[in-house]
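K.L.:
Would you be able to build a 3D model of this:
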Amino acid sequence: MRSVILFHDIGKVNPLFQKKLGNPEFQNSSLENRIGSNHAIVSAILYLDYYLKKLDEWEVTVGRQQKYRLIVFIFLNSYIIARHHTDLTSFKEYVEAFYQDGDNVNRMEEIKQGILPASQLKYSFLENRRIVKRAKQIDRIKWKGIEEYLMLDIYHRLIYSLLLASDYYATTEQVSNVYVEGTGVLNDIEKYREQYEKSSIYQSIRKYEKERKDNITELNMLRSELFLDTEEELKKHMDRRLFYLEAPTGTGKSNTALNLSFRLLEHDTTLKKLFYIYPFNTLVEQNEQIMERHFGDKKELYAHIHVVNSQHSLLKKKMEEEKDICYEKLLLDRQFLNYPITLSTHVTLFDILFGEQKESAFSFHQLANSVIVLDEIQSYRNSIWTEIITFLNAFAKYLNLRIIIMSATLPELNWLSLCEETPVTLVEEHDKYYQNPLLLKRSRIHYDLLAKKCSLELLLEKVLQELKKKKKVLIEFITKKSAEAFWNLCEDYQEESVRIITGDDTVADRKRILDELKNSPDGEGFLLIATQVIEAGVDIRNIQAGFKDISILDSDEQFMGRVNRSCNRERIGEVYFFSLDVT
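P.N.:
Predicted structure coming up:
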């Protein structure tokens, strides 16, 4: 890896690059070629030439079979050097360009005959045919199964990311005198743990632990059981990398995952970062509030917790009044995720893992040696679950990750994985939670609207029947168009509060409406009209009746968890499904 750093800019000996920089020694250079002032491809080819020569010397030491495998790594390193100022494209095409009449064949000749003699670098270039011969051998090299192919992909992305980070840090230091002192690691996890354990929710769980009962009669007891059961199961499998946490909506998975992630970080001191990844910005916002409740009083701890998405400023709220803010340093930290604890979205994570743009790979290396909590895994397309679990297994193995996968409707992904290691199921007693009377009987489900031709007018009639009982009512539509049409239909209804939330609402507007619902007194009706933005990441506890446009089972299950969330047995929730917009 060090060789990539050493060689990545050696191509700046290119006289045309020096001329472009304004170096007076090369201003009169008459050199002309198709490479132009490009220094990256010159560096890449010189790297190839140097290390393929070394490889022939190493054959006695490494053996013939290992030698052929090293050819692939040498070409991968060369490819990374060639692309370190541009996006990743195709490694296969890069290698094939060294075949007969390929672009890189011509470039080798121009380097050998023009660039090196005109530069001040004393270097004896090998014959071109040596590189061409090794390039053609790559396709014939065999690897053992899909895991080794994934290892190659992870390797080249990791080295590419490290090279980009090193290059950016060095350039920023030289040009702007801004020095990156650290890359954001958790060296004080015990302080976070101690602060978390002071919370009332943690204290109540430990109190319950001392007097556990077989008969679970309250929702908080069930949440405590999930917390304790998963903690015990994790202790048995601390050496494993992937964990499944499947439990019904409303059973405290977020708090449980926070405890589990701290346990993993304490157990393995090589783990230095923590990522919480969610499908929606609403979930990110909700969990940011949870973090603030736990750590907001400790400025030195909360300062290291950052939200990374399209809606958050580079500045944390408590930084806005500070003076002497270095915005270049803030930008570098955001681009390269120099944060000990990061809250972000699936879009951000999967762009880091698979995006081909240079910016996508900036922070890939930061994932190494970290704990990642992946929430709401069911929001991915069913057709790519095999690829998801296979890649997550490989990333966990080769980057030293611990990944906790959470969902209320988690598929049995073990059967889909193409890797040898199977994830650990943290909830062994599945029926203890999914068949618990508290959850089974918190709502009655009504399907009678599915048997009728649905219209907004019919829905309004049914909704008003529930509102007249002074209930808090939630109605969810699939499309914004239908939600707004229903909102317009309710315009003349003045007896109870009626509000609407869609994906177009700002965070502030959404918070204002939800606070209004939360603070609405018992005995007063309230109608909230929403799109699917309400399904996850919105903490609503007092909905007593819900109407939903039926869609996929996972979505319907999430919605049911919004009704009578606190499991009030004196007032059972009512859930109505209808079919309006075809999905």
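K.L.:
Every contact and neighbour count from this point should use C-alpha atoms.
P.N.:
Fine.
K.L.:
Give me the three-state assignment for V427.
P.N.:
Taken by DSSP: H, G, I helix; E, B strand; the rest coil, the conformation at V427 corresponds to coil.
K.L.:
so how far is I388 from it?
P.N.:
Here V427 is placed at a distance of 21 Å from I388 (Cα to Cα, to the nearest Å).
K.L.:
ok, now F559?
P.N.:
25 Å.
K.L.:
what do you get for C567?
P.N.:
Relative to I388, C567 is positioned 34 Å away (Cα to Cα).
K.L.:
These two: who's more crowded?
P.N.:
Legend: neighbour count by other Cα atoms under 10 Å for C567 and I388, higher for C567 (24 against 17).
K.L.:
need the contact list for that one.
P.N.:
The neighbourhood of C567, defined by Cα atoms under 8 Å, 6 or more residues apart in numbering, consists of L219, L438, L439, R442.
K.L.:
hey, where'd the helices end up in the stretch 301-450 of the chain?
P.N.:
Using DSSP state H, counting those that start in this stretch, the helices of the stretch 301-450 of the chain run over 327-335, 346-354, 358-361, 385-398, 430-434, 437-440.
K.L.:
And the fourth one, what's buried?
P.N.:
Of the residues in helix 385-398, those with enough neighbours to count as buried (16 or more other Cα atoms under 10 Å) are W385, I388, I389, T390, F391, L392, N393, A394, F395, A396, K397.
K.L.:
want to put them side by side, so please do this one too:
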Amino acid sequence: MELSEILSHPGKRLIDHIGRIEAFDGDRLFILAAKFHDLGKCTESFQCYIRNKSDSADPHAGVSALAFLLANADRLSSKELLMISDAIFSHHTPLKSRKKLAETLSVQMGWSWNLWQRQYAELLANEEVERWWNLPGMDKELLEDLGFDFDELQMGPEDFIHQKLLYSKLIFADKYEAITSKTFHPPALKCSVEDLEHYKKRKGFDTTSFRSKAAHHIVRNWKEDPQRVVTITAPTGAGKTLASLELALTIAKKEGKKRIIYAIPFTSIIDQTVAIFSEIFSGGITAHHYRVAYPEMDEEGHNDYDRIKYLVESWSHPFIVTTFYQLFFALFSEHNSDNIKFQSLRNSVVVLDEVQAIPFELWKVMQQLFEPLAKILGTVFVLMSATMPIVARNVPELADKKVLFRSKNRYILKWIDLKETDEERKLEELAMEVIDAAGRGRSVLCVVNTIKNAKRLYGRLKENIEEERLYALNSYMLPVDREKTLSALRTKTSNRVEEKVLISTQVVEAGVDLDFDIGFRELAPLSSIIQTAGRINREGLRGQAEVKIFDKLGYEIYDSSLMSATRNHLLIALQECDGIEERQILKLVESFFATLDLTLSDRYEILKAIEKFDFPKIGEALRKIFRLEDDYTDSVVLGVDLREMERRYFELEKEFGRWELKRAKEKMFKSFLPHILNIKKRDITKSGVIFKKSDLFGLLYLEEYQGIYSEKTGFLIEEEQGIEGLFELF
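P.N.:
Purely as a prediction, here's the structure:
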């Protein structure tokens, strides 16, 4: 078969596919990867498959990588050969480890090796193919030598980043061309500082206010000394969000950055952030998280679902608002679907809001990675928090944090010693403290560490506090009910909470803009306590409010290192004085994180795995850190009949092709995502309810859930059942 007749996809010539991919990036290693990645499609097996003459084809990535190594072994370094061959070998699968590639070449593994030899012989037999790719004869000894070379290579963080970038560029450009038959060109960033200034004028912002001056100070400091990694440390309510936005726009304009990526900890606060930014810029803001829905039509009314979905998931739009989960999986995951985003970090401004929410197991790793990431990718990282952990070293601070913290004195932390030692009695004693605070007509926030204790405390309080004043917030509540609760707490004109009581878990700590009169917080890591305190007297209109800290109610849920540092820095100080004021917090927090910097380690040995190019081990560690392999919870769908969805799916199976069917299943899954809760297995068992199981979606579900769910407190644990029937059920 002539080269001009060989197809890469139905109706698409291979040489055209490769040419459009090569045009995506001028890097020589990328161009080599692009040229060889689909070479294996030149075999008869694949050409019969792509023309619908057979139902399947032999894999093509392995022989493509093999051919690349044989054709380039004498022209590139061992590191370059390893990186390109792994990108080619893995462009439809997760990244391989260095050890796996070395074994593949030096051990000559089984049936795969025999297949590759046969495929390579077929490639050599086609004169046009042999000439276009300049293929030499098979040389087993050369491949074995390369395997041994790969096994002995010493790799570092910079190599890790280069490998991820090469792989990401290849899989992104390959799939984009497959969908569109075009070379991707990034759209221009149209958001500007001028848009932000117009927004401030419309909203009547005082340009002489404390917040405005702080924002100008931050931007001026960066202009005077532009760095690739910077921090903004400022107390809650100091206007960090708009200040970071102004900084990001300024950096983008001055340095010609093509994209702004704004990352926040939780999916639950993405929509409100996107709403604010969209008001400032009249659209042009793209949200990306696991629950995002994709439109069917593009701006011109064309049915273009695949392209729209792909552009969002690959962060190809110029302004992305996303989660820490998405960002860190782009950085560390070995999987194809996560890595398409990595290349979009290039030439961007990446803002990480609420940096204290980065899992502490990654702090030591990021200390080694932020600077090389910024340098290699041409990216500026802006790290922002009221309680800044040491996740990057020797990084300039743009805010005048000492002045900012001294200027705020909205609350005082105090220790209350619950006299009771029994857990039940301690809970009763806490309830009396909250009732006393609420009895004076004040709004109260009480944050405890577990859902169980939050619900038990709520149950005790509802006997003494009017139902219209008492609210709950926890992760056993569906997103719609959490949002209803937050809306009901706020006054019509502000985020101030008046005369209401909220019993919450940690879900209230980041991104929830509420303003209470008084707070209670179960002992937790210092950064969590300060985040709770940021919801007390937030606007500073009440003089000085109290945030009362009490000892833990039950078992420990936090890491022992975090709790030990908290006890040594906060607990002892609170027990020895009348209280710690907000203006004293900065010194306390910095001492706390300095101690943790000495005691915490790279627990999952990610840096060692990086040196070994052990991508599967890195991905496994990440899934543990984000608790994706948690054996203690089940995902449960409430209020949706998955049996009916399964029936519709199998009906579609009769008429849809493989890709259409996959898309239909994805749309079904997206439709019931807002109805999913992650519930502890023990609570499911104790509920006594027999849940159905969908094998198609791999989830438990229940169409009717009256009696086991309340819109006020969420999924009912054992202690609530039978009592919560008084509530209006969702």
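K.L.:
Of the buried residues of helix 385-398 of structure 1, which is the nearest to L164 of structure 1?
P.N.:
Lowest distance from L164 of structure 1 to the buried residues of helix 385-398 of structure 1 (Cα to Cα) belongs to F395, with 19.9 Å.
K.L.:
Report the contact partners of the counterpart of the closest one in structure 2.
P.N.:
Counting by TM-score structural alignment, F395 of structure 1 lines up with L373 in structure 2. Neighbour list for L373 of structure 2: E158, I161, T379 [criterion: Cα under 8 Å, 6+ apart].
K.L.:
Out of those, grab the one that's most surrounded.
P.N.:
Greatest neighbour count in these, by other Cα under 10 Å, goes to T379: 24 neighbours.
K.L.:
My guess is that one contacts F342. True?
P.N.:
No: using Cα atoms under 8 Å, T379 of structure 2 is not in contact with F342; the gap is 11.7 Å.
K.L.:
Skipping adjacent residues, who's closest to the most centrally placed residue in structure 1 in space?
P.N.:
Closest to where the C-alpha atoms of structure 1 average out (Cα atoms, centre = their mean) is L349, at 2.6 Å. Distances taken as Cα to Cα, 6 or more residues apart in numbering place I277 nearest to L349 of structure 1, at 7.3 Å, with adjacent residues excluded.
K.L.:
Secondary structure element holding the equivalent of that neighbour over in structure 2?
P.N.:
Superposed on structure 2 with TM-score structural alignment, I277 of structure 1 falls opposite A263. Element membership for A263 of structure 2, per DSSP states H and E: strand 259-264.
K.L.:
how big is the offset of that strand relative to structure 1?
P.N.:
Once fitted to structure 1, strand 259-264 of structure 2 is off its aligned match by 0.5 Å on average (mean Cα distance after the TM-score superposition for structure 1).
K.L.:
Show residues contacting the very next helix or strand once past that strand.
P.N.:
Per DSSP H and E, strand 259-264 of structure 2 leads on to helix 270-281 as the next helix or strand towards the C-terminus. Residues outside helix 270-281 of structure 2 that contact it (Cα under 8 Å, 6+ apart) are 191, 195-196, 199, 264, 283-287, 321-323.
K.L.:
and what of stretch 486-503 of structure 1?
P.N.:
456-457, 460, 467, 480, 483-484, 510, 513, 524-534.
K.L.:
For the contacts of C567 of structure 1, work out which two are farthest apart.
P.N.:
L219 and R442 (10.5 Å).
K.L.:
With neighbour numbers in mind, choose between the two.
P.N.:
Neighbour count, other Cα under 10 Å: between L219 of structure 1 and R442, R442 has more, with 23 against 18.
K.L.:
so what's that one up against?
P.N.:
By Cα under 8 Å, 6+ apart, the contact set of R442 of structure 1 is N564, R565, C567, N568, R569, I572, G573.
K.L.:
cool, and L401 of structure 1?
P.N.:
Contact analysis of L401 of structure 1 by Cα under 8 Å, 6+ apart lists R241, L271, L367, A368, N369, S370, V371, I372, F395.
K.L.:
Just these: which are in strands?
P.N.:
S370, V371, I372 (DSSP state E).
K.L.:
Next, format these as JSON lines and append neighbour count.
P.N.:
Below are those laid out as JSON lines (neighbours: other Cα atoms under 10 Å):
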{"residue": "S370", "neighbour count": "26"}
{"residue": "V371", "neighbour count": "26"}
{"residue": "I372", "neighbour count": "23"}
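K.L.:
ok, of those residues, which one's closest to D505 of structure 1?
P.N.:
I372 (29.2 Å).
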